[in-house]
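Undergrad: any chance you can model this:
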Amino acid sequence: MDTPILSDIRVLDNLLAVNLNITLWSARKKLTLEDFGHVDLPPEDLATLGSKRIAPPESLRIFGTLKARAFNFLDRHGIRFLGGWAIPEDKATDIIQELCALRDEFAAQKEAFLAEYDALIQAWIAKHADWANLIANSTVGSDYVRARLGFSWQLYKVAPLMAHPDAETMVESGLYEEVEGLAGTLFTEIAKFADETWRKVYAGKTEVTHKALSPLRTMYHKLMGLTFVEPHVAPVTEILQMALSRLPKKGTIVGTDLLMLQGLVCLLRDPDALIEHSQQVIEGYGPATVLDSILRAPMAPTFAEHGPVEITGLLDVDEGDDPELAEITDPTARPCPGPRVQIPSMGLW
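TA: This next block holds a predicted model:
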């Protein structure tokens, strides 16, 4: 990010830190020479043995899914910070309630898995009868598995030790650098989210449904909860809110409205351009000026054919199967204008 943008240490007054601990059992054991009997194998400095599955991988897939959902949820509401996430203190209750729901689902799936564990192992051995001894000699009891499947978190307040007798040492501890980087991290996360949104939802489209607004609303709510992080955040929420308010309440989104959304997503993909235009809002030009300028920015006119793709990652679009969000075009077919969004100033700056 070329534009210097830093958060003040006082931002910690409005933040809580979440450290998420989700442990999964891989159901794998290391292969050993004994597994193959008396055979010649390459020396260990040349090659090493891999691993063997001692339980069906599909029976454990749900735990990885729940872990991904927890990470994506915190990414939608917080900022990566100190190995976890910084979340708005005034949103903590709602965030923790959602984590509780995910933890309870994890616990229920864990008990269901452990109840069938012995039968699953026997079925896995039977499925691979030629290698039954290789599996049976490596199985572990259900108590072992229980201890390795876990879902927990710690919620805590971070504060600088300003009153510490060695205050200079505290300043050098790295906390200040972590806090100063929060704003940059936030805009970078938004840019990555916008890039994913562009590729999976907007690139090359001549029309979209209202489901395509879901990722924009996700970005809006994330930024709204974190406006205190840095002065340029609030103007971005104003730009998003203005864009959403301009759209028809129903029907497909086409023409000028779609071009505005595509230009807005392109702007969100570029942290430096976004901050520059956020500054114009701070200086009084208004979010409407930015949106009107987007429509005057040149964009390539070519479009590509659609092809199916699975929506993953941060996009919060699990509101039913919508073919609009199950399609993607070649992301180079209708690119954002230039390597950076160049919105004309119209003589304002």
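
Undergrad: alpha carbons only for contacts and neighbour counts from here, please
TA: Noted.

Undergrad: the strand of greatest length in the chain packs against which elements?
TA: Criterion DSSP state E: the longest strand present in the chain is strand 15-23. In terms of contacts (3 or more Cα pairs under 8 Å, 6 or more residues apart in numbering; DSSP states H and E), strand 15-23 is packed against strand 84-88, strand 150-156.

Undergrad: okay, those in CSV with distance to residue 33 and mean neighbour count next?
TA: Written out in CSV, the entries for those read as follows (distance: least, Cα to Cα, whole Å; neighbours: other Cα atoms under 10 Å):
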stretch, distance to residue 33, mean neighbour count
strand 84-88, 40, 24
strand 150-156, 32, 15
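
Undergrad: and of the ones you listed, who's closest to residue 189?
TA: strand 84-88 (12.2 Å; Cα to Cα).

Undergrad: and for comparison, fold this next one:
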Amino acid sequence: MKTQAILDKMILVVLNITLWQGRKALKQGDLALNGIDIDKLPPGTLASLGSKRIISPAAVKIFVSLKREALKHCVLSGVRFGGCGYAVPREKVEALGKELKRIKVEFEDAKKQFLSVYHEEVERWVAANPPEWAHIIRASVDSPAHIEKAITFNFAALDIRPPEETDMDGLDTEIDSLYGQLCHEVRVSARHTYENYLVGKQEITHKTLRPIRLIREKLAGLLFLDPLIADTIQVIDDTLTKLPADTNIKGTDLNMVAGLVGRQLANMGRPSASSQTEVSDSDLEEIIVIPEVVIVPETGVVAPISWDF
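TA: Modelled structure (predicted):
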């Protein structure tokens, strides 16, 4: 019953993006052609030769950037589900779809532009490297037709409905894991926010609160996964409403924000020693001590945290 209730409130968004990095395996023959004694190389069980580039990384970085942007929108809207997609609240699917369509158009335009100058990019890369490697680079060049198939951007929205008669009960397990996955994603985002926007700061602007608000929005959309999410949303709201509206945030207010991010959000879903009344030996390893977040008295800046995850 719980599984179906959650499925009724979510859509599975599958993102399928493949990239061509302009790399090829570096073979022993490539080294032999350049006068390197391959007999002196370590055995394959000890080390691998790695790869060689046949084009500049700058020429294909646009595709990496667009993939990263698409993933960001999926992460902000939903939670990773089943290793193949994202569980997205039904009310957010339309907005997410618009963003993914926009990114796909940019992706296809960039692909068309790249293919039109592909051979020029290869020759530019050849000219930028030692001449003795020119024939090795050219011999490894893929055809434009191969690259066109290798660089792809696609996505789909699926309404999941389990078959009525089946012995496979894995869907229940996947659904049960969604809350834990959500907590993990919030913890990662909170740690990134703490380390990149709070540590070492004496004061912050309200713009710095945007990552916290994005976490709140994500949690609000996925509230149907577990009632405990409401408690975290309340903690965020209680903290944000106490902050000054028209001035920068510093002193005790900054320490309060740092505590929200570094204590509550960075440890969401993890049992703490302070929340345990009776602890068994088997549970001991799962319990964490929530770090203290403090403003350094001498400087008034937020102190770093030694993370245990």
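
Undergrad: what range in the second structure matches the longest strand of the first structure?
TA: Here strand 15-23 of the first structure aligns to the second structure at residues 10-18, judged by TM-score structural alignment.

Undergrad: would a markdown table of the helices and strands packed on strand 15-23 of the first structure with distance to residue 192 of the first structure be doable?
TA: Conversion of these to a markdown table gives the following (distance: least, Cα to Cα, whole Å):
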| stretch | distance to residue 192 of the first structure |
| --- | --- |
| strand 84-88 | 17 |
| strand 150-156 | 26 |
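
Undergrad: so how much does the match of strand 15-23 of the first structure differ from the first structure once superposed?
TA: Compared with the first structure after the fit, stretch 10-18 of the second structure shows a mean deviation of 0.9 Å (mean Cα distance after the TM-score superposition for the first structure).

Undergrad: now do the longest strand of the first structure against strand 150-156, angle only.
TA: Counting by axes from the mean of the first three to the mean of the last three Cα atoms, to 10 degrees, strand 15-23 of the first structure points 160 degrees away from the direction of strand 150-156.

Undergrad: which residues does strand 15-23 of the first structure contact?
TA: Where contact means Cα atoms under 8 Å, 6 or more residues apart in numbering, the residues beyond strand 15-23 of the first structure that reach it are 67, 81, 83-89, 92, 148-158.

Undergrad: list the buried residues of that strand.
TA: For strand 15-23 of the first structure, the neighbour count (16 or more other Cα atoms under 10 Å) marks 15-20, 22 as buried.

Undergrad: mind listing the helices for the stretch 151-300 of the second structure?
TA: In chain order, the stretch 151-300 of the second structure shows helices spanning 170-176, 178-193, 210-221, 228-241, 251-259, 281-284, with DSSP state H, counting those that start in this stretch as the criterion.

Undergrad: make that the stretch 1-150 of the second structure, sorry
TA: Applying DSSP H, counting those that start in this stretch to the stretch 1-150 of the second structure gives helices spanning 2-7, 28-32, 57-77, 90-116, 118-127, 134-139, 144-150.

Undergrad: now those as CSV including distance to residue 175 of the second structure and mean neighbour count?
TA: Converted to CSV, the helices of the stretch 1-150 of the second structure look like this (distance: least, Cα to Cα, whole Å; neighbours: other Cα under 10 Å):
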stretch, distance to residue 175 of the second structure, mean neighbour count
helix 2-7, 6, 15
helix 28-32, 48, 14
helix 57-77, 17, 16
helix 90-116, 16, 15
helix 118-127, 45, 16
helix 134-139, 48, 15
helix 144-150, 33, 13
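
Undergrad: which of those helices sits closest to residue 282 of the second structure?
TA: helix 2-7 (28.2 Å).

Undergrad: and that closest one, what does it pack onto?
TA: Under the contact criterion of 3+ Cα pairs under 8 Å, 6+ apart, the helices and strands touching helix 2-7 of the second structure comprise helix 170-176.

Undergrad: gap between the helix it packs on and the chain center?
TA: In terms of Cα atoms, centre = their mean, to the nearest Å, the centre of helix 170-176 of the second structure is set 22 Å apart from its chain centre.

Undergrad: which ones are touching the aligned partner of residue 186 of the second structure in the first structure?
TA: Using TM-score structural alignment as the criterion, residue 186 of the second structure maps onto residue 190 of the first structure. When contacts are counted by Cα under 8 Å, 6+ apart, residue 190 of the first structure is found next to 219, 268-269.

Undergrad: so which of those hold up in the second structure?
TA: Among the contacts of residue 190 of the first structure, the ones whose aligned partners also stay in contact in the second structure (both residues aligned by TM-score structural alignment, their matches' Cα atoms under 8 Å) are 219, 268-269.
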